[in-house]
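Q: structure for this input, please:
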Amino acid sequence: MAEVKLFGFWGSPYSRRVEMALKLKGVEYEYIEEDIIGNKSPRLLQYNPVHKKVPLLLHNGMPIAESLVILEYIDETWKNGQSILPNHPHDRALARFWAKFLDETCWRACKKAYLSGGKEQVKAKEEAEESLKLLDNELKGKKFFGGDSIGLVDIAANLIAYWPVIIAEIVGVELITNDKFPNLCAWMDEYLNSNVVKEHLPDRDKLAEHIRTWFQKTSPVQ
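A: Prediction:
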């Protein structure tokens, strides 16, 4: 049997992505919790010397880093279970595009809106809402980004499905509302009520406390 280990952190949306993908594919694995705040394990540093981050997948001793890369690796390696990427090359390319857009454009803009203040925050919120509007348009007439079932983009979008709701309560900056993004909010309800997703979401109260502590240490500009 293939040996699969996942180095992760309970509160990381990136780690949770990989857990969801492994569950969808029916892959058994050993989960190894990392203390990412200041005590990363020697094994994590050994297997991911470039970024020194979680998640890290170890498959038969071979390390794979970066959550989106890991998701594709899982889909290509284990053919059983639900497909994560579409079959058609063009659809696969689109899925990769939107997953990258979520990480590199949308979530970065959202974080800037949460962490800034004053005029900078106003501009940051506008940029975040522009990105969210594009996602909202992409969901028109669809249950999930992947169509009728959860796929790569949906798993990647857990960044905006669960964590921002808690962050909004803590910092008072609400970006995703039903009046502005009805398709996105409908998707969030559908996604968060999926059994495979609910099973791999961190405890809400514990996550809220973790995020609150993180924001206090980060000291956003007011």
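Q: use CA for all of it now, contacts and neighbours both
A: Will do.
Q: next, the buried residues of the longest helix belonging to the chain.
A: Counting by DSSP state H, the longest helix found in the chain is helix 118-138. For helix 118-138, the neighbour count (16 or more other CA atoms under 10 Å) marks Q121, K123, A124, K125, E127, A128, E129, S131, L132, K133, L135, D136 as buried.
Q: thought P202 was touching F9?
A: No: with contact defined as CA atoms under 8 Å, P202 does not reach F9; the gap is 10.1 Å.
Q: to compare with the earlier structure, here is another sequence to fold:
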Amino acid sequence: MENDEVILLDFWPSMFGMRVRVALAEKEIKYEYKEEDLFTGKSPLLPKMNPVHKKIPVLVHNGKPVCESLVVVEYIDEIWKDKAPLLSSDPYERAQARFWAAYTDKLYDFGTRIWTATKEEFAGGKKDLLDPLKLLEEAALGDKPYFGGESFGFVDVALIGFYTWFYTYETIGNFSIEAECPKLVAWGKRCMQRDRVSKSLADPHKICEVLLEFRKNRGLE
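A: Below you'll find the model as predicted:
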């Protein structure tokens, strides 16, 4: 595996791309990063590597593409299984992790409703986002340090990219996620103390700056 060619097609603010970056960092895998700027246009390589959805992230391993972020993270965990396992060896625990990781995908649409909304639409958008976050906090995280227990794992990887967008949601929607979901925000801060995680994620303030400019250009402010 030492001489494997690993390329990641990604877009820096993507919470889905951040999943893959964190997984690669946790496994200490060296890779070539290729930015696909979704604002200015995709490269010809992206639709070639992902002809079905034409979306990032795409992991290209020895010339073979793997698409869809959770599929990619699980692939990484299987291929480089000797380092920092992300999924439990227990079938039930693996099934639970896959369930909650897939559930986190719902946050994308709810979060998008906030940063693309007019001020009159914020109230509904905030509730739509906070309800699944509260469910994740109560039903999946509880009092554990990480979603899988004592170790950083699959669900943590799935959700941590969204955590970097919390600042944007709060700034644009004028509300506090920490006030509503204190355990979840404490979890995010705990994850950020891991160098492999924090160095793999986009700057929350930079994300917010870009989205505020987007809103200004669309006349949403």
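Q: what's the TM-score once they're superposed?
A: The TM-score (TM-score structural alignment, normalised by the length of structure 2) is 0.89; 218 aligned residues with a CA RMSD of 2.0 Å.
Q: so where is stretch 146-159 of structure 2 in structure 1?
A: Under TM-score structural alignment, the alignment places stretch 146-159 of structure 2 onto residues 144-157 of structure 1.
Q: distance across the matching stretch, terminal residue to terminal residue?
A: End-to-end distance for stretch 144-157 of structure 1, by CA to CA, to the nearest Å: 10 Å.
Q: ends of stretch 3-19 of structure 1, what's the gap?
A: Using CA to CA, the end-to-end distance of stretch 3-19 of structure 1 comes to 15 Å.
Q: before we move on, what about stretch 165-184 of structure 2?
A: Terminal residues of stretch 165-184 of structure 2 lie 14 Å apart, using CA to CA.
Q: cool, and stretch 49-65 of structure 1?
A: 10 Å.
Q: matching residues in structure 2 for it?
A: Using TM-score structural alignment, stretch 49-65 of structure 1 pairs with 51-67 in structure 2.
Q: which element is the aligned residue in structure 2 for V18 of structure 1 on?
A: Under the alignment (TM-score structural alignment), V18 of structure 1 maps onto V20 of structure 2. For V20 of structure 2, the enclosing helix or strand under DSSP states H and E is helix 15-26.
Q: any idea which helix or strand comes after that helix?
A: Counting by DSSP H and E, the next helix or strand C-terminal to helix 15-26 of structure 2 is strand 32-35.
Q: and that following strand, which residues are buried?
A: Buried residues in strand 32-35 of structure 2 (16+ other CA under 10 Å): K34.
Q: show me what counts as buried in the very next helix or strand once past it.
A: Counting by DSSP H and E, the element after strand 32-35 of structure 2 in chain order, helix or strand, is helix 45-49. Using 16+ other CA under 10 Å as the test for burial, helix 45-49 of structure 2 gives L46, M49.
Q: quick one: contacts of helix 45-49 of structure 2?
A: L9, E36, H53, K54, K55, I56, V58, V60, P65 (CA atoms under 8 Å, 6 or more residues apart in numbering).
Q: mind reading off the mean deviation between that helix and structure 1?
A: Compared with structure 1 after fitting, helix 45-49 of structure 2 deviates on average by 1.1 Å (mean CA distance after the TM-score superposition for structure 1).
Q: chain center to that helix: distance?
A: Centre-to-centre, helix 45-49 of structure 2 and its host chain are 21 Å apart (CA atoms, centre = their mean, to the nearest Å).
Q: for stretch 170-188 of structure 1, same thing?
A: Distance, centroid of stretch 170-188 of structure 1 to centroid of chain: 16 Å (CA atoms, centre = their mean).
Q: now do that stretch: distance from first to last residue.
A: Stretch 170-188 of structure 1: ends 20 Å apart by CA to CA.
Q: same question, stretch 78-89 of structure 1
A: End-to-end for stretch 78-89 of structure 1, by CA to CA: 18 Å.
Q: in structure 2, what stretch matches it?
A: Counting by TM-score structural alignment, stretch 78-89 of structure 1 corresponds to 80-91 in structure 2.
Q: what is the nearest of the buried residues of helix 118-138 of structure 1 to S67 of structure 1?
A: L135 (20.1 Å; CA to CA).
Q: isn't E33 of structure 1 up against F7?
A: Yes: the criterion here is CA under 8 Å, and E33 of structure 1 meets it with F7 at 6.0 Å.
Q: just to revisit the earlier point, buried residues in the match of stretch 146-159 of structure 2, which are they?
A: Buried, per 16+ other CA under 10 Å, within stretch 144-157 of structure 1: F144, F145, G146, I150, G151, L152, V153, D154, I155, A156, A157.
Q: list the contacts of stretch 55-69 of structure 2.
A: 4-11, 16-17, 19-20, 36, 46-47, 49-50, 72.
Q: and stretch 112-122 of structure 1, by the same measure?
A: Against stretch 112-122 of structure 1 from outside (CA under 8 Å, 6+ apart): A124, K125, A128, I167, V171, V173, P220, V221, Q222.
Q: between the contacts of helix 45-49 of structure 2, which is nearest V185 of structure 2?
A: I56 (26.7 Å).
Q: rewinding a little: chain center to the match of stretch 49-65 of structure 1: distance?
A: 17 Å.
Q: same question, stretch 98-118 of structure 2
A: Per CA atoms, centre = their mean, the centroid offset for stretch 98-118 of structure 2 relative to its chain is 10 Å.
Q: please apply the same query to stretch 27-45 of structure 1.
A: Distance, centroid of stretch 27-45 of structure 1 to centroid of chain: 18 Å (CA atoms, centre = their mean).
Q: work out for me the element A93 of structure 1 sits within.
A: Short version, using DSSP H and E: A93 of structure 1 is in helix 89-101.
Q: and that helix against structure 2, how far off on average?
A: For helix 89-101 of structure 1, the mean deviation from structure 2 after alignment is 0.9 Å (mean CA distance after the TM-score superposition for structure 1).
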